[in-house]
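Novice: fold the stuff below for me.
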Amino acid sequence: MSTLLTGKTALITGGGTGIGREIALQFAQAGARIALTYRSHEPDPETVQTLTDSSGHPPVLICLDATSEAEVRDALATIGDDLGVLDILVNNVGGLVQRAGIADLDLKLWHKILAVNLDSMLLTTQHALPLMTRGAGRIINVASLAGRTGGHPGALAYATAKAAVFGFTRSLATELAPRAITVNALAPGFIEATPFHDTFTTAESKRATITTIPAGRAGTPDDVAGPALWLASEHSSFVTGTVVDINGGQHFA
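Specialist: Presented below is the predicted three-dimensional model:
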């Protein structure tokens, strides 16, 4: 078992399934106390037990609409009461919501997709920062390869939001560097075993996408959690404003 995060506290938003779940599990195995939020994917009992056994503490679990400032404020107050301070924030909440090209993308859907992917990140970060008082803080924002390439058809709003995550990350990295808080982003490519692709990607599209990946396979949530663990650790203290592309060689920034 790793001791990279012993004594640290971490919040992973959208941590009940997929990439967020795997990040939470690896952080707990590395010694961190875990808080996680979820909305539609409540963590299963096995996940909760594994987090408890790995970290020695039951996780703080909060059902949350991360686009609601009132709910985010209350959630972070609860996390502060339970954990005292926060060392690591992983902004993992996000999603495609619905495929729509320019002709079908009305303003209501556009705003909803931007809110899920950007408002959630802004609100959580704003309300988490007052808890990041020990120095050597880490913020990790989950973006997407779609922010580089534009994504598959119907991902216009989603790709726009994920591209904006890169700018958010770099600007915030500059702002928080004097506080010894690093801010970096992960840009996963095609990662199987996630609600995103289970919902929005057909089996035929999955097979076709894998043929474009030089590594010859789809990624897994574990492929994303490993880099997240490194960015959360002391080994990345001089790395900030960086986007880590995780796509098996499918795209080079």
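Novice: only C-alpha atoms from now on, for both contacts and neighbour counts.
Specialist: Fine.
Novice: please name every helix or strand in contact with the helix or strand containing residue 23.
Specialist: Assigned by DSSP states H and E, residue 23 falls within helix 18-29. Counting contacts by 3 or more Cα pairs under 8 Å, 6 or more residues apart in numbering; DSSP states H and E, helix 18-29 packs against strand 9-12, strand 33-38, helix 45-55, helix 221-232.
Novice: try it again with 10 Å
Specialist: strand 9-12, strand 33-38, helix 45-55, strand 88-91, helix 195-200, helix 221-232 (3 or more Cα pairs under 10 Å, 6 or more residues apart in numbering; DSSP states H and E).
Novice: which SSE is immediately downstream of the fourth one?
Specialist: For strand 88-91, the succeeding helix or strand toward the C-terminus, using DSSP H and E, is helix 107-114.
Novice: rewinding a little: rebuild the helices and strands packed on helix 18-29 as a markdown table, extending it with mean neighbour count and distance to residue 100.
Specialist: Below are the helices and strands packed on helix 18-29 laid out as a markdown table (neighbours: other Cα atoms under 10 Å; distance: least, Cα to Cα, whole Å):
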| stretch | mean neighbour count | distance to residue 100 |
| --- | --- | --- |
| strand 9-12 | 26 | 28 |
| strand 33-38 | 25 | 25 |
| helix 45-55 | 16 | 34 |
| strand 88-91 | 27 | 24 |
| helix 195-200 | 14 | 12 |
| helix 221-232 | 20 | 26 |
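Novice: once you drop chain neighbours, what's closest to residue 137?
Specialist: With sequence-adjacent residues excluded and distances taken as Cα to Cα, 6 or more residues apart in numbering, residue 137 is closest to residue 181, at 4.3 Å.
Novice: returning to that earlier point: report the angle between the helix holding residue 23 and helix 45-55.
Specialist: With axes from the mean of the first three to the mean of the last three Cα atoms, to 10 degrees applied, the angle from helix 18-29 to helix 45-55 works out at 30 degrees.
Novice: my read: residue 126 touches residue 139, true?
Specialist: No: if you go by Cα atoms under 10 Å, residue 126 and residue 139 don't touch, sitting 11.5 Å apart.
Novice: one more sequence to fold, the one below, so I can look at both together:
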Amino acid sequence: MTARTSGPILVTGGSSGIGAAVARLSVARGWPVVITYRSQQAAAAALVAELRDAGGEAHALAADVAKEGDVVRLFAEVDARFPGRPLAGLVNSAGIGGRHGPVGTFTGEDLAALWATNVTGTIIASREAVARFSRSGAGAIVNVSSMAATIGGRPGASAYAASKAAVDTFTVGLAKEVAARGIRVNAVRPGFTDTAMTRRVTDDPAALAAIAATIPANRIATAEEVARPIVWLLSDEASFVTGARLDVSGGGFVIGGRPLEA
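Specialist: Coordinates of the predicted model:
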């Protein structure tokens, strides 16, 4: 990003995890950042204070991306905070894991909540961003998907995997729709990553070892390792990259254990 550096990067779900790592790296590049939170107000405020102490321009706004009205209000607030400085990028990082278990345990309410956040929220936020990018003639969207989309998820996560597969498909379709307007749309598909959402596993050494054994790199990712390619995709260094789904997964999955040594 060069001429667009004065405009903000909006990171949904940016108060922790991958979104927070994206915010830190964006500020390090000199980009203004707006993060959103649904319930983690204290964490969002602490991150904003950290980013400002580092010399960055950062704001936190409350929004539930599962609610269209919240998303519309969010973008209007970003416009109001940056008059004359058009939005430069959107990272759709907000997401939920939803209920895990056999398909027979899911209710319509479970699925509606999962879809509203992971899929509908991503599409509505992208809609609002595209409207602004179309006026400015440039912009980049990065959707945070998951490697679960490629294999149907780990056991018990089929609905979550389906929601991320929908994000993948939307990414490609939207990229084709808006490319001629100077708008790029890509997805990053992380493998198992150390975040608050996965802390139940990462705090259990046996469970963590079992997960690591299914990854060719034999370890899980840090949030920053996923954030770095997201920030690259936002930048002008990726100016001819659109419609891509970038796997950030340590080599993907090896079901049944570690690969044989060469």
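Novice: TM value for the aligned chains?
Specialist: Overlay of the two chains. TM-score (TM-score structural alignment, normalised by the length of structure 1): 0.91; 249 aligned residues with a Cα RMSD of 2.1 Å.
Novice: biggest strand in structure 2 by residues?
Specialist: Once structure 2 is assigned using DSSP state E, the strand that runs over the most residues is strand 183-190.
Novice: have a look at how far, on average, it is from structure 1.
Specialist: Compared with structure 1 after fitting, strand 183-190 of structure 2 deviates on average by 0.3 Å (mean Cα distance after the TM-score superposition for structure 1).
Novice: Provide the aligned range in structure 1 for that strand.
Specialist: For strand 183-190 of structure 2, the aligned range in structure 1 is residues 181-188, judged by TM-score structural alignment.
Novice: from the chain's centroid, how far away is that stretch?
Specialist: On the basis of Cα atoms, centre = their mean, to the nearest Å, stretch 181-188 of structure 1 sits 9 Å off its chain's mean C-alpha point.
Novice: on that earlier part again, OK, contacts around the residue nearest to residue 137 of structure 1?
Specialist: The contact partners of residue 181 of structure 1, by Cα atoms under 10 Å, 6 or more residues apart in numbering, come to 87-88, 129, 132-139, 172-175, 237, 240.
Novice: and what of residue 22 of structure 1?
Specialist: Per Cα under 10 Å, 6+ apart, neighbours of residue 22 of structure 1: 15, 16, 28, 47, 220, 221, 222, 223, 224, 225, 226.
Novice: next: residue 122 of structure 2.
Specialist: 12, 65-66, 71, 91-95, 115-116, 143-144, 167, 170-171.
Novice: ok, residue 82 of structure 1 touching residue 60?
Specialist: Yes: using Cα under 10 Å, residue 82 of structure 1 makes contact with residue 60 at a distance of 7.5 Å.
Novice: which of these two has more neighbours?
Specialist: More crowded of residue 82 of structure 1 and residue 60, by other Cα atoms under 10 Å: residue 60, with 16 against 12.
Novice: residues contacting the closest residue to residue 13 of structure 2 other than its chain neighbours?
Specialist: Closest residue to residue 13 of structure 2 apart from its sequence neighbours, by Cα to Cα, 6+ apart: residue 94 at 4.0 Å. Applying Cα under 10 Å, 6+ apart to residue 94 of structure 2 gives the contacts 11-16, 18-19, 36-38, 64-66, 117-118, 121-122, 143-144.
Novice: rerun at 8 Å
Specialist: Contacts for residue 94 of structure 2 (Cα atoms under 8 Å, 6 or more residues apart in numbering) come out as 12, 13, 14, 19, 65, 117, 118.
Novice: and for residue 26 of structure 2?
Specialist: 9, 32, 33, 231.
Novice: out of the contacts of residue 22 of structure 1, who's nearest residue 110 of structure 1?
Specialist: Checking the contacts of residue 22 of structure 1 against residue 110 of structure 1 with Cα to Cα, the nearest one is residue 15 at 24.4 Å.
Novice: identify the residue nearest that closest one in space, chain neighbours excluded?
Specialist: Nearest non-adjacent residue to residue 15 of structure 1 (Cα to Cα, 6+ apart): residue 21, at 4.6 Å.
Novice: equivalent analysis for residue 238 of structure 2, please.
Specialist: Nearest residue to residue 238 of structure 2 in three dimensions, chain neighbours excluded: residue 232, at 6.5 Å (Cα to Cα, 6+ apart).
Novice: hang on, that neighbour packs against residue 240?
Specialist: No: contact status for residue 232 of structure 2 versus residue 240: not in contact, 11.9 Å apart, counting by Cα atoms under 8 Å.
Novice: just to revisit the earlier point, please report the distance of the residue nearest to residue 13 of structure 2 from residue 230 of structure 2.
Specialist: 14 Å (Cα to Cα, to the nearest Å).
Novice: ok, residue 212 of structure 2 next?
Specialist: 23 Å.
Novice: between residue 126 and residue 139 of structure 1, which one's more packed in?
Specialist: Neighbours per residue (other Cα under 10 Å) separate residue 126 of structure 1 from residue 139, with residue 139 holding more: 29 against 15.
Novice: which of the three states applies to the alignment partner in structure 2 of the more buried one?
Specialist: Structural alignment (TM-score structural alignment) places residue 139 of structure 1 against residue 141 in structure 2. At residue 141 of structure 2 the chain is in strand, as set by DSSP: H, G, I helix; E, B strand; the rest coil.
Novice: what sits against residue 141 of structure 2?
Specialist: 89, 90, 91, 92, 126, 183, 184, 185, 186, 234.
Novice: now with 6 Å?
Specialist: Residue 141 of structure 2 makes contact with 89, 90, 91, 185 under the criterion Cα atoms under 6 Å, 6 or more residues apart in numbering.
Novice: returning to what we had before: any idea how far the counterpart of the residue nearest to residue 238 of structure 2 in structure 1 is from residue 224 of structure 1?
Specialist: When structure 1 is aligned by TM-score structural alignment, residue 232 of structure 2 is paired with residue 230. Distance of residue 230 of structure 1 to residue 224 of structure 1, given as Cα to Cα: 10 Å.
Novice: longest helix in structure 2, please.
Specialist: Longest helix of structure 2, by residue count under DSSP state H: helix 158-178.
Novice: who touches that helix?
Specialist: Helix 158-178 of structure 2 has contacts (Cα under 6 Å, 6+ apart) with 145, 148, 149, 152, 153, 185, 243.
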